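S.K.: Sequence and predicted model, in that order:
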Amino acid sequence: MSGNTFVPSRRDACAPSRAARELGLRRSEFALAVHLGRIRTVPDEGGGGGRRIERTEIDRLRAQDGFPETLRERVQIVGTAEGAALMDIPAGRFTRLARLGLLVPVRFHLNRYRAVVWLYLAEELRQFAADAENAHLLKGRTPESLRGQLVAGVDLRARNWRGRHLGFLLREAEEPWARAGAVAAFLAPVEVADIVKDPYERARLNHFRPGPPGTSAPGSPSSHLAEHLMTALDADEADWLRSELAHVVQEARHHAPAPRPAPRHAASVPRPAQHHAHRMSPSAVRHAGAAPRPVSPRPPRGHGAEQGTPRPPRGLRAWLRGRRSRPADL
């Protein structure tokens, strides 16, 4: 034997789209199964920041009894009307139970009128209806204590969804700053700034801070409504999140301080080269600032000192010229 043993690595993992196809799930069903912890994922080693699914996890799910129907049933979601029919109760009673926090939404979406439509896990509704302890809530008159809460306007659907969604985000967080960003996602920016006063730490939080679920365009009315549902409004809920944020940020500081820009140093300006001063004569000092004198060009070679002066004739021509200038011999 060569001694080499094959060890499965995350390189054998596949993308969520491919895993959803192999498991017979729609993308929304697959994402919900991941949030619920029904499908285990691993970080993408390629550095893309996403999640991947190992081949062993896909094989485990495919080997379960009743696959793929059982897996689909575990991520089936229903609205109010369908949920009430599933539990065999009127839709009004279903809504009252959800407002009291007895039925916890798992998702929401906005319809064309921008009204919030809460969605619930069908599996949890079946379990609630099958529990004998809940029989008095499904039939007969609602208990007086619960009716008083409804009259006071209690509606815990958004709060319970936030608590569940925070659990989803914390399950996927891989480091303390990511967990801190998940907690900060449910607080208003002014609340976060009051807890985390350092701007570089707030920038680190914003890097990991997830936005509200949905595909609404940023700045649209639907996006603002989703942000409103994402933000804790009750005083006791906000206080708990503030305390949790302070605790998680403290852990993140010890784990890895928030990155900061490099300190600035004054740029060193090179000094001009120093020249040695030469002693100058007084006249040179007086004329140091005077304009330089124009330099006359040198006369052509072979000419006299003054330009235009003819050169004296030489040789036979000079002798003949000399004889002409003499008087005739008498």
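M.R.: Happy to help now that I have it.
S.K.: contacts and neighbour counts: CA atoms only from here.
M.R.: OK.
S.K.: Can you name the residues in contact with the helix or strand harbouring residue 81?
M.R.: Using DSSP states H and E, the element containing residue 81 is helix 80-87. Helix 80-87 has contacts (C-alpha atoms under 8 Å, 6 or more residues apart in numbering) with 90-91, 94-95, 118-120, 122, 125-126, 129.
S.K.: now the angle between helix 80-87 and the helix or strand following that helix, please.
M.R.: Downstream of helix 80-87, the next assigned helix or strand under DSSP H and E is helix 91-99. Using axes from the mean of the first three to the mean of the last three C-alpha atoms, to 10 degrees, one finds that helix 91-99 and helix 80-87 are set 100 degrees apart in direction.
S.K.: so what secondary structure elements neighbour helix 91-99?
M.R.: helix 80-87 (3 or more C-alpha pairs under 8 Å, 6 or more residues apart in numbering; DSSP states H and E).
S.K.: One more to weigh against that first structure:
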Amino acid sequence: MESRAYPLLLVLLAHFFLILRTTSAQLSTDYYSKTCPNAAEIVRKEMIQILSVAPSLAGPFLRLHFHDCFVRGCDGSVLLDSTKDNEAEKAAPPNLSLRGFGSVERVKAKLEKACPNTVSCADVLALMARDSVWLSKGPTWPVVLGRRDGRMSIANETKQLPPPTADLTQLIQMFAVKGLDLKDLVVLSAGHTIGTAHCAAIKDRLYNFTGQNNLNDVDPFLDPHYIAKLRSKCSPTDTTTLIEMDPGSYKTFDLSYFKQVAKRRSAFHSDWALLTDKFTRDYVLKHANGYEAEFFQDFAESMIKMGNVGVLTGSQGEIRKTCSIIN
């Protein structure tokens, strides 16, 4: 990151942390203790049933929470449908591959039946993300609750989402404005240990990488043997096929993501970018060789931190009855 970018970045961070201290203090793990004491249990029960039938949805649920928090903060705006007067986040290119919206509505409906007009969709996403990781044999963490749902969702604002083509400088800047540091960046990137990606998101690494328009024009930082495997699944025009983000282990939250990155077999260029900085490279290489408990603790801490980004509390926003439309 160039030095001239730091003054503006510091101002943005100072403003962000001022807001964070004000809002996150109103969140608590027992927020619904009186109004909906079984909220977390209701979500957990539904998640067990959903993932027992479709375990591959664990990654998408985690991704929904991430995409929600990076645009307008963790306010459930990613769940809103477009209207005739507005194109919502859901309709923007970075979010066209998101899945699991129906399951979110299923969980929300259960909560509405038990505790009408009480639990926000933003809190539902936070709880579902935590349970997705835990049910995939990953860590768990206390989820603070009390978020309110936003009433706006704007497609153009998804430019704040880190793209799979990002280099480390871009990633650092995009995470920093959300109050997330270099450690959060490498730790949260490892969420790619569960889930899948569309061929369309990686085809630039496999074909015509620099515009030479020949079969040898591939990303030089991608392992050649892995290129061959990916090409066997993804044609240059394929937009629908899904590939495993963590081959052979994409349904299990574990350390194998770091092993893939270390071997230059990560699907996204943004994952490989972690090897271009000493701190993130050292973290990847260390956890490619073990230290699962440490990583699990780090991941839990970063998820708690991300879950506080830009939250609405108190009288802000609303509690939606249906997550895809404002009341």
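M.R.: Alright, I've got the coordinates. All of these numbers come straight from a predicted model, not from anything done at the bench.
S.K.: Report the TM-score for the pair.
M.R.: Scored against TM-score structural alignment, normalised by the length of the second structure, the superposed chains reach a TM-score of 0.22; 118 aligned residues with a C-alpha RMSD of 6.2 Å.
S.K.: quick revisit: are any of the contacts of helix 80-87 of the first structure buried, and which?
M.R.: 91, 94-95, 118-120, 122, 125, 129 (16 or more other C-alpha atoms under 10 Å).
S.K.: before we move on, the earlier item: of all the contacts of helix 80-87 of the first structure, which comes closest to residue 167 of the first structure?
M.R.: Proximity of those to residue 167 of the first structure (C-alpha to C-alpha) peaks at residue 120, which lies at 16.1 Å.
S.K.: right, and the helix or strand after whichever strand or helix holds that closest one?
M.R.: Element membership for residue 120 of the first structure (DSSP H and E) is strand 116-121. Where DSSP H and E defines the elements, the next helix or strand beyond strand 116-121 of the first structure is helix 122-130.
S.K.: thinking again about what came up before, taking the contacts of helix 80-87 of the first structure, tell me the two that lie furthest apart.
M.R.: Largest pairwise distance in the contacts of helix 80-87 of the first structure, by C-alpha to C-alpha, is 18.6 Å, between 118 and 129.
S.K.: Pull the contacting residues for the closest residue to residue 65 of the second structure other than its chain neighbours.
M.R.: Nearest-residue entry for residue 65 of the second structure: residue 125, 5.5 Å, with adjacent residues in sequence omitted and distances by C-alpha to C-alpha, 6 or more residues apart in numbering. The contact partners of residue 125 of the second structure, taken as C-alpha under 8 Å, 6+ apart, are 61, 64-65, 76, 104.
S.K.: which strands and helices sit next to the host helix or strand of residue 237 of the first structure?
M.R.: Counting by DSSP H and E, the element that carries residue 237 of the first structure is helix 235-255. Under the contact definition 3+ C-alpha pairs under 8 Å, 6+ apart, helix 235-255 of the first structure sits against helix 176-184, helix 189-195.
S.K.: Tell me which of those lies nearest to residue 244 of the first structure.
M.R.: helix 176-184 (7.4 Å).
S.K.: tell me the angle that closest one makes with helix 235-255.
M.R.: Put simply, helix 176-184 of the first structure runs at 170 degrees to helix 235-255, going by the same axes, to 10 degrees.
S.K.: what does helix 176-184 of the first structure rub up against?
M.R.: Under the contact criterion C-alpha under 8 Å, 6+ apart, helix 176-184 of the first structure has outside partners 166, 169-170, 173, 192, 204-210, 241, 244-245, 248-249, 251-252, 255.
S.K.: which of the residues in that helix are buried?
M.R.: Under 16+ other C-alpha under 10 Å, the buried positions of helix 176-184 of the first structure are 176-184.
S.K.: distance between the ends of stretch 16-33 of the first structure?
M.R.: End-to-end distance for stretch 16-33 of the first structure, by C-alpha to C-alpha, to the nearest Å: 11 Å.
S.K.: Would you mind confirming that residue 299 of the second structure makes contact with residue 187?
M.R.: Yes. Using C-alpha atoms under 8 Å, residue 299 of the second structure is in contact with residue 187, at 5.7 Å.
S.K.: re earlier: would you reformat the helices and strands packed on helix 235-255 of the first structure as TSV and include distance to residue 31 of the first structure?
M.R.: Below are those laid out as TSV (distance: least, C-alpha to C-alpha, whole Å):
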stretch	distance to residue 31 of the first structure
helix 176-184	17
helix 189-195	28
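S.K.: Which of the ones you listed sits closest to residue 285 of the first structure?
M.R.: Each of those has some distance to residue 285 of the first structure by C-alpha to C-alpha; the shortest is helix 189-195, at 69.5 Å.
S.K.: Output the contacting helices and strands for the host helix or strand of residue 51 of the second structure.
M.R.: Taking DSSP H and E as the criterion, residue 51 of the second structure maps to helix 39-53. If you count contacts as 3+ C-alpha pairs under 8 Å, 6+ apart, helix 39-53 of the second structure packs onto helix 101-114, helix 121-135.
S.K.: and the first one with helix 39-53, angle?
M.R.: Meaning helix 101-114 of the second structure. In terms of direction (the same axes, to 10 degrees), helix 101-114 of the second structure departs from helix 39-53 by 140 degrees.
S.K.: how about helix 101-114 of the second structure: buried residues?
M.R.: Using 16+ other C-alpha under 10 Å as the test for burial, helix 101-114 of the second structure gives 101, 103-109, 111-112.
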